[in-house]
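Undergrad: just the structure for this:
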Amino acid sequence: MQTLISKDQLKAYAIDAGFSAMGVCRPDAVPEIADRLQVFVDEGRHGQMAWMAERMNWRGNPSALWPEAKSVIMLAEAYTPNHDPMTVVGQPDKAAISVYAQNRDYHDVVKKRLKAVGRWLLSHYPDEQIKVFVDTAPVMEKPLGQAAGLGWQGKHTNLLGRELGSWFFIGAIFTTIEFEPDAAEQSHCGSCTACLLACPTDAFPAPYQLDARRCISYLTIEHSGPVDLDLREKLGNRIYGCDDCLAACPWNKFAVEAREVKYAAREDLIAPDLAELVLLDDAAFRAKFSGSPIKRIGRNRFVRNVLYAIGNTRDAAYIPFVTSLCSDPDATVSDAAQWAMDRISR
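TA: Okay, here's the model as predicted:
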């Protein structure tokens, strides 16, 4: 005989398992996202992320992803830094790496925890089913997170919460179990524009809108090939992701503490030397970033980013590091090296 549990019991278990917050919504709670996604893609704001335009019927309609699902359990997991992530931006000889990537890959950590919560749930509902998602399936986690009451999509389009701040990952458990949905959260950004003003590349055409083609996170992670010339200087020393808009949010004064030690920044990634990173060959790159989300962009794209940062220092001391890369077998790396050399030599 199965033992039924309440939503409050599920939430208590999830929090005990390491999550920071939980909410529930219906799969059809965000009918407006299909139109919003269509406009985003039609205007080309997804850049090279072709997967955004694929399976749009699923991405724009969570109910179509798994028609049998009756509830979506949205979970937040804090990775709040215990250091000021903007300090390194003022150190041009250092590399700025997004906080979330300064240790283990969150996909693996969050998914493992989601599965643990899911197994516990199914132990009480053995005849039901679940599917777990962490940022790798056609699921619009942020609108669903807002529908489930975790927070709201701010003017920078990221999810933030009054009791969470900005620094948290989102995971989803779709299930055939029917739970009472939570109230959706409303925006509490008010007249604040701190995140919009903080963006180095003016990637927000308007509040609550993002043009990924100008976003540093997109440019340093998703974009392959050379970055447009007019954007390279704006990258500064940001070589993997960007935290400027997140760090600027005043709601971070309420940010909850990260509980997972695997998110604690590695000392060698808080403010690493550009001179050290630019010398990494493929084997050294893979060894250094084993288990890190940085590994997925590969050595060539990573070194490209480091060379842009070096060019932005305009420091002739880097000439010996850059010279050999001007003839790198990868065309994008050699292009970045030549650009850096030109900047340094002016």
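Undergrad: C-alpha from now on. contacts and neighbour counts both.
TA: Noted.
Undergrad: report the contact partners of the nearest residue in space to residue 130 that is not next to it in sequence.
TA: Once flanking residues are discounted, residue 130 sits nearest to residue 175: 4.3 Å by Cα to Cα, 6 or more residues apart in numbering. Residues in contact with residue 175, defined by Cα atoms under 8 Å, 6 or more residues apart in numbering, are 69-73, 128-131.
Undergrad: and the buried ones among those residues, selectable in ChimeraX?
TA: This is how ChimeraX selects the buried members of those, with burial counted by 16 or more other Cα atoms under 10 Å:
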select :69,70,71,72,73,129,130
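Undergrad: ok, the contacts of residue 175 vs residue 12, which is closest?
TA: The shortest approach to residue 12 among the contacts of residue 175 belongs to residue 73, at 13.2 Å (Cα to Cα).
Undergrad: quick one: contacts for the closest one?
TA: 22-25, 148, 172-175.
Undergrad: am I right that residue 130 is in contact with residue 174?
TA: Yes. Counting by Cα atoms under 8 Å, residue 130 does reach residue 174; the two are 5.5 Å apart.
Undergrad: can you get me a residue count around residue 179?
TA: The tally of other residues near residue 179 (other Cα atoms under 10 Å) stands at 16.
Undergrad: one more, so I can put them side by side:
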Amino acid sequence: MHQARETDIDGAALLAKLNGWARSLGFSQIGVADVDLASAEPGLMAWLERGFHGQMHYMAAHGLKRARPAELVPGTVRVITARMDYLPHTAPAGWQQIEFDRLARPLDATVSLYARGRDYHKVLRARLQKLADRLAEEIGPFGHRAFTDSAPVLEVELASRSGLGWRGKHTLLLSREAGSSFFLGEIYVDVPLPLTESTPAHCGSCRACIDVCPTQAIVGEYRLDARRCISYLTIEHDGPIPLALRASMGNRIYGCDDCQLTCPWNKYAKRAVLPDFDVRSVFDAPTLLALWGWSEADFLRHTEGSAIRRIGFERWQRNLAVALGNALRATGDADIAQALQGRRDSATALVREHIEWALAQRPQAC
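TA: The predicted structure follows:
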């Protein structure tokens, strides 16, 4: 990063151009935030001190650098924030109820909507860099660094301060125009761009996201205990799923969308403009038994270029074993028990423990 510098460029005109370039790259909105996040520091430290970050040790390791962009990337004076919608363009009207219906069918497998297409890290990072390159063509070389959920960045805080939306009670960013079905990305820059205005919160007295959470992970308004969150448990957590939370996971095998599905603002969710987020055929209507039948080679083939691959085959099987146990309890389906038993002897110790738990969920009459 270069030293922070002054510029005689017309800021308003440059922002207008940035918006145009961003939209041509598939982004739906951009904003510009200041780097002074001091007011967010107490909340961040309190969250870390309570251990709500679980095994995400990198969050504690970076400490207050998360809230101090100019320390994370020296020379930073502004942060360009960007929103990219991911709701698949094929999602029909009433898609939220369709997803809730899937959750109610024990033998179906539920993968979070955002993960059914291409890995968003790759999509956003490449396009953020292209946006930075376009800006460099306009103003000359400048210091910058792009992030997409890839470093200790308080992206919701930055996005809310720059006017992309407000922090919902589930801690995700919400927009009146787009709900919460979008990804966020940032470009730290040493160019003093004009700031964009923040928007007020519009959650009011609604607590639908808090009430719907299967594991009560939203422990208070704007406070998430990641250790109870199904998204954390199925993706970030690499050990055994806590026994007390397994039944609540239902058929969710990668992530959890419940708090977004129930949010009234997601009736305004925008369809993705990029084909990258189209649903892969294997995740269109998957069943637990079909996915359980995958070999590791199958897993790697079907998840190539997908965010799902990052959890690895062992965690994938662990998550499926929990879901199959929940399905076995609900249905008593002998095919489930047979499929679980068929994998028990060859499974890793972690997966085997979850298989044995799953088999123990058989109704007594089975």
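Undergrad: returning to what we had before: now, the contacts of residue 175 of the first structure that are in strands?
TA: 71-73, 130-131 (DSSP state E).
Undergrad: returning to that earlier point: residue 4 of the first structure: which of the contacts of residue 73 of the first structure is nearest?
TA: Looking across these and measuring by Cα to Cα, the closest to residue 4 of the first structure is residue 175, at 14.5 Å.
Undergrad: map that closest one across to the second structure for me.
TA: For residue 175 of the first structure, the aligned residue in the second structure is residue 189 (criterion: TM-score structural alignment).
Undergrad: of the contacts of residue 175 of the first structure, which are still contacts in the second structure?
TA: Compared against the second structure with both residues aligned by TM-score structural alignment, their matches' Cα atoms under 8 Å, the contacts of residue 175 of the first structure retain 69-73, 128-131.
Undergrad: can you tell me what residue 319 of the second structure aligns to in the first structure?
TA: With TM-score structural alignment as the criterion, residue 319 of the second structure lines up with residue 305 in the first structure.
Undergrad: that match: what's it in contact with?
TA: Counted by Cα under 8 Å, 6+ apart, residue 305 of the first structure has contacts 220, 238-240.
Undergrad: could you redo the last one with a cut-off of 10 Å?
TA: The neighbourhood of residue 305 of the first structure, defined by Cα atoms under 10 Å, 6 or more residues apart in numbering, consists of 95, 219-221, 226-227, 232, 235-240, 278, 299, 311, 333, 336.
Undergrad: equivalent analysis for residue 306 of the first structure, please.
TA: For residue 306 of the first structure, the contacting residues are 94-96, 220, 236-240, 273-279, 300, 312, 333, 336-337, 340, by Cα under 10 Å, 6+ apart.
Undergrad: what lines up with residue 316 of the first structure in the second structure?
TA: Using TM-score structural alignment as the criterion, the counterpart of residue 316 of the first structure in the second structure is residue 334.
Undergrad: correction: the previous question concerned residue 196 of the first structure.
TA: Using TM-score structural alignment, the equivalent of residue 196 of the first structure in the second structure is residue 210.
Undergrad: could you export the ones in strands among the contacts of residue 175 of the first structure as TSV, including distance to residue 4 of the first structure?
TA: Formatted as TSV, these follow (distance: Cα to Cα, whole Å):
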residue	distance to residue 4 of the first structure
71	16
72	18
73	16
130	16
131	19
